[in-house]
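Colleague: Here is a sequence together with a model predicted from it:
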Amino acid sequence: MNLPDEATEALHAFTQPLGWEQRARLLMQWGTALPELDNTEKTPQNLVQGCESQVWLVGSLQEGKWQFRANSEARLIRGLVAVLLARVNGLSAEAIGEVDLPGWFEELGLSRQLSPSRSNGLNAVLVRMRELTAG
C-alpha cells in the first residue's frame, strides 16, 4: 500500500515502543501542529455531525488530490484527527473511499485507546470526508 509521506511519518512515530502516556503526549503534539482554521471556516456547514466534541472539517481538491484541514477544541481529538489527516491528505477520492479507519489506528497502536465514542467520532469525520469527495 502506498502511504502519503505524512502517514509514513506517523507510523514511524507511533510504532516506537511507547507507553500510553507517551502516545497521548505525541498525539497532542500532532494536534498542536494542525494549522488553525479561521473563524470564517468554523461554520455549522463545516461542523462534523456525529462527534461528541466539536470538529470542523474543510477539504479542497488540488490537482486531483484531496487536502483536508480540520480542528477541534478537544486536544486528544485534535491529535487523533491529525493522524487521520496524515493518512488521507494527498489521496484521490477513490483512495479515500478505501481507507480502513480501524486498520489505520491498529497499525499506529492506538486502537485500544479509542473509546467507542471517539471511534464513532473519527468514523463520522471519515464519512464527512467521503461526502465531500463525492461532490
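Modeller: Structure's in. What do you need? What you are looking at is a predicted structure, and each value in this text was computed from that prediction instead of being measured.
Colleague: make it CA atoms for all contacts and neighbour counts henceforth
Modeller: OK.
Colleague: Which stretches in this structure count as strands?
Modeller: 55-62, 65-72 (DSSP state E).
Colleague: For Asn123, find the nearest of these.
Modeller: strand 55-62 (12.0 Å; C-alpha to C-alpha).
Colleague: residue boundaries of the helices in this protein?
Modeller: 5-14, 20-32, 75-88, 93-97, 101-107, 116-134 (DSSP state H).
Colleague: Can you verify my assumption that Gln29 contacts Gly79?
Modeller: Yes: using C-alpha atoms under 8 Å, Gln29 makes contact with Gly79 at a distance of 7.1 Å.
Colleague: for comparison:
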Amino acid sequence: MATPSFEEIVEDFEFLEDWEDRYRYVIEQGKAMDPLEDALKVPATKVDGCASQVWLHPQVENGVFRFDGDSDAMIVKGLIAVLRRLYNGLSLAEVRAVDARAEMARLGLNDHLSAQRSNGLRAMIERIQLVAAA
C-alpha cells in the first residue's frame, strides 16, 4: 500500500532509466524539503544506526501521521523526503501496515545504496513504525 504521492515517485523512477538520474532525483527531493528547526534536532528525535546525522520529528493529529526530518547528508535527506511521501497523511493503522522495504525496493534503492545507507534507511523505517505502534 502506497500513497498517491509515493506512486508519483515510482512513476518518475520508471521514466528515469539511469541510476545516477534517480540518485539526483532523490537528492532534489531532499533539497525541496524545508529544514527541520534546530530546536527539534535533539537526542529524542535523533535516529541511531545512521552513518550521518538524522532527525525525525513525528506528529499525530486527529489520528493522522506525519513527520518532518533532516540530515546532514544530502542523499539521506532525500531518503527522508521519499519516506515522507510514503507515510505522511496515513492513519496510524495504515502506517503500521505499510511494507516500507517492499515499497522502497520498487524504486531499486536496495541495489544502489551502500550498506551504511541501507542500515540508516532501515533505522528510519523502524523509528516510524515504533511511533505508529506506540
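Modeller: In hand now; what should we look at? The shown structure was predicted, so the numbers you read here are calculated from the model rather than taken from an experiment.
Colleague: Quick TM-score on the pair, please.
Modeller: After superposition, the two chains reach a TM-score (TM-score structural alignment, normalised by the length of the second structure) of 0.91; 134 aligned residues with a C-alpha RMSD of 1.4 Å.
Colleague: and the helices of the first structure as TSV, adding distance to Leu61 of the first structure and mean neighbour count?
Modeller: Converted to TSV, the helices of the first structure look like this (distance: least, C-alpha to C-alpha, whole Å; neighbours: other C-alpha atoms under 10 Å):
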stretch	distance to Leu61 of the first structure	mean neighbour count
helix 5-14	18	16
helix 20-32	23	17
helix 75-88	12	23
helix 93-97	9	16
helix 101-107	21	15
helix 116-134	8	17
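Colleague: Which one of those lies nearest to Thr43 of the first structure?
Modeller: helix 116-134 (14.6 Å).
Colleague: Average offset of that closest one relative to the second structure?
Modeller: Its aligned residues in the second structure lie a mean 1.4 Å from helix 116-134 of the first structure after superposition (mean C-alpha distance after the TM-score superposition for the first structure).
Colleague: corresponding residues in the second structure for that helix?
Modeller: Using TM-score structural alignment, helix 116-134 of the first structure corresponds to residues 115-133 of the second structure.
Colleague: what residues does the matching stretch touch?
Modeller: For stretch 115-133 of the second structure, contacts defined as C-alpha atoms under 8 Å, 6 or more residues apart in numbering pick out 47-51, 56, 58, 65, 76, 79, 92-93, 95-96, 100-101, 110.
Colleague: returning to what we had before: now tabulate the helices of the first structure in TSV and tack on distance to Pro44 of the first structure.
Modeller: Shown next, in TSV, are the helices of the first structure (distance: least, C-alpha to C-alpha, whole Å):
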stretch	distance to Pro44 of the first structure
helix 5-14	29
helix 20-32	22
helix 75-88	18
helix 93-97	23
helix 101-107	25
helix 116-134	13
